[in-house]
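Novice: missing the sequence, but the structure's below:
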């Protein structure tokens, strides 16, 4: 059974993680909290700073910050790997290729590919809160 780091990598290489970030930003942008205060008084020093309020909402949102953090961690670990290793991850998580097809394409053993993937997952998993 796949674990949470597998799901994160599948979302990253499949393009779903970027869509989740964009969808959350759009939700926060158009989600308006309606003030239910029906008191008789009027605020004297109330300013309407829509842009600042929107930026604060985006920065304070826990789910959005977690998604961005996860993407940043994956991209950070991807900068230090070679082209073959990136191809392994892209073929496995993005293209959903079998290990046999990947090993035949890259001319490596299935065991070596799986061991490398396991080490990569372990290194990413240490820095991602899932």
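Specialist: Cool, the structure landed. Please read these numbers as outputs of a predicted model, since none were measured by experiment.

Novice: CA atoms for contacts and neighbours, from now on please.
Specialist: Will do.

Novice: what's the helix or strand for residue 127?
Specialist: Under DSSP states H and E, no helix or strand contains residue 127.

Novice: just checking, it touches residue 74?
Specialist: No - if you go by C-alpha atoms under 8 Å, residue 127 and residue 74 don't touch, sitting 9.3 Å apart.

Novice: neighbour count winner among those two?
Specialist: residue 74 (21 against 12; other C-alpha atoms under 10 Å).

Novice: comparison target below:
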């Protein structure tokens, strides 16, 4: 379970989930353009935005990724700024910091940082992960498969 949460944190803090959501919205927008090829210009302009919004709200993949982002945002709002920074430094793969580098930035030992992150992961698992998996376990596995690839 901890590996899945680690993977989720990496995807969130590295911006991968946001990119997946934007990519999915772009895919839906491209489908909307394809669907409106034979429509008149006035119909396309007035209904295009409405159909796009309906398409995004009705898409299960878009809704799932948005829900994941929402759960994470709520979780982060419960943490102190130092805890948020600790998670960001550890899980943002654009920076690739080791535990010793993270610990150095906080003037703490590696063990302290590891313990704090473990406690935050446990809290996330207890409060949020079970809801995410419970509501859409199959979708989570599908999304994690896409993210891992």
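Specialist: Here it is on my side, so go on. What you are looking at is a predicted structure, and each value in this text was computed from that prediction instead of being measured.

Novice: do you know the score for how well these two fit?
Specialist: After superposition, the two chains reach a TM-score (TM-score structural alignment, normalised by the length of the first structure) of 0.76; 117 aligned residues with a C-alpha RMSD of 2.3 Å.

Novice: and the aligned residue in the first structure for residue 73 of the second structure, how close does it get to residue 32 of the first structure?
Specialist: Under the alignment by TM-score structural alignment, residue 73 of the second structure pairs with residue 75 in the first structure. Separation of residue 75 of the first structure from residue 32 of the first structure (C-alpha to C-alpha, to the nearest Å) stands at 32 Å.

Novice: these two: which has the busier surroundings?
Specialist: A count of neighbours by other C-alpha under 10 Å puts residue 75 above the other of residue 75 of the first structure and residue 32, at 13 against 8.

Novice: list the buried residues of the helix or strand where that one lies.
Specialist: Following DSSP H and E, one finds residue 75 of the first structure within helix 62-78. Residues 64, 67, 70-71, 73-74, 78 are the ones in helix 62-78 of the first structure that count as buried (16 or more other C-alpha atoms under 10 Å).

Novice: tell me the two of the residues you listed that are most distant?
Specialist: Greatest spacing in the buried residues of helix 62-78 of the first structure, by C-alpha to C-alpha: 64 and 78 (21.3 Å).

Novice: can you find the partner of residue 52 of the second structure in the first structure?
Specialist: Here residue 52 of the second structure is matched to residue 54 in the first structure, going by TM-score structural alignment.

Novice: check the second structure and tell me which residue is nearest its centre.
Specialist: residue 17 (3.6 Å; C-alpha atoms, centre = their mean).

Novice: that residue contacts residue 67, doesn't it?
Specialist: No - Residue 17 of the second structure is beyond contact range of residue 67, at 10.6 Å (criterion: C-alpha under 8 Å).

Novice: returning to that earlier point: average gap between the helix or strand just after the helix holding residue 75 of the first structure and the second structure?
Specialist: Heading C-terminal from helix 62-78 of the first structure, the first helix or strand you meet, by DSSP H and E, is helix 83-89. When the second structure is superposed, helix 83-89 of the first structure averages 1.3 Å from its matched positions, counting by mean C-alpha distance after the TM-score superposition for the first structure.
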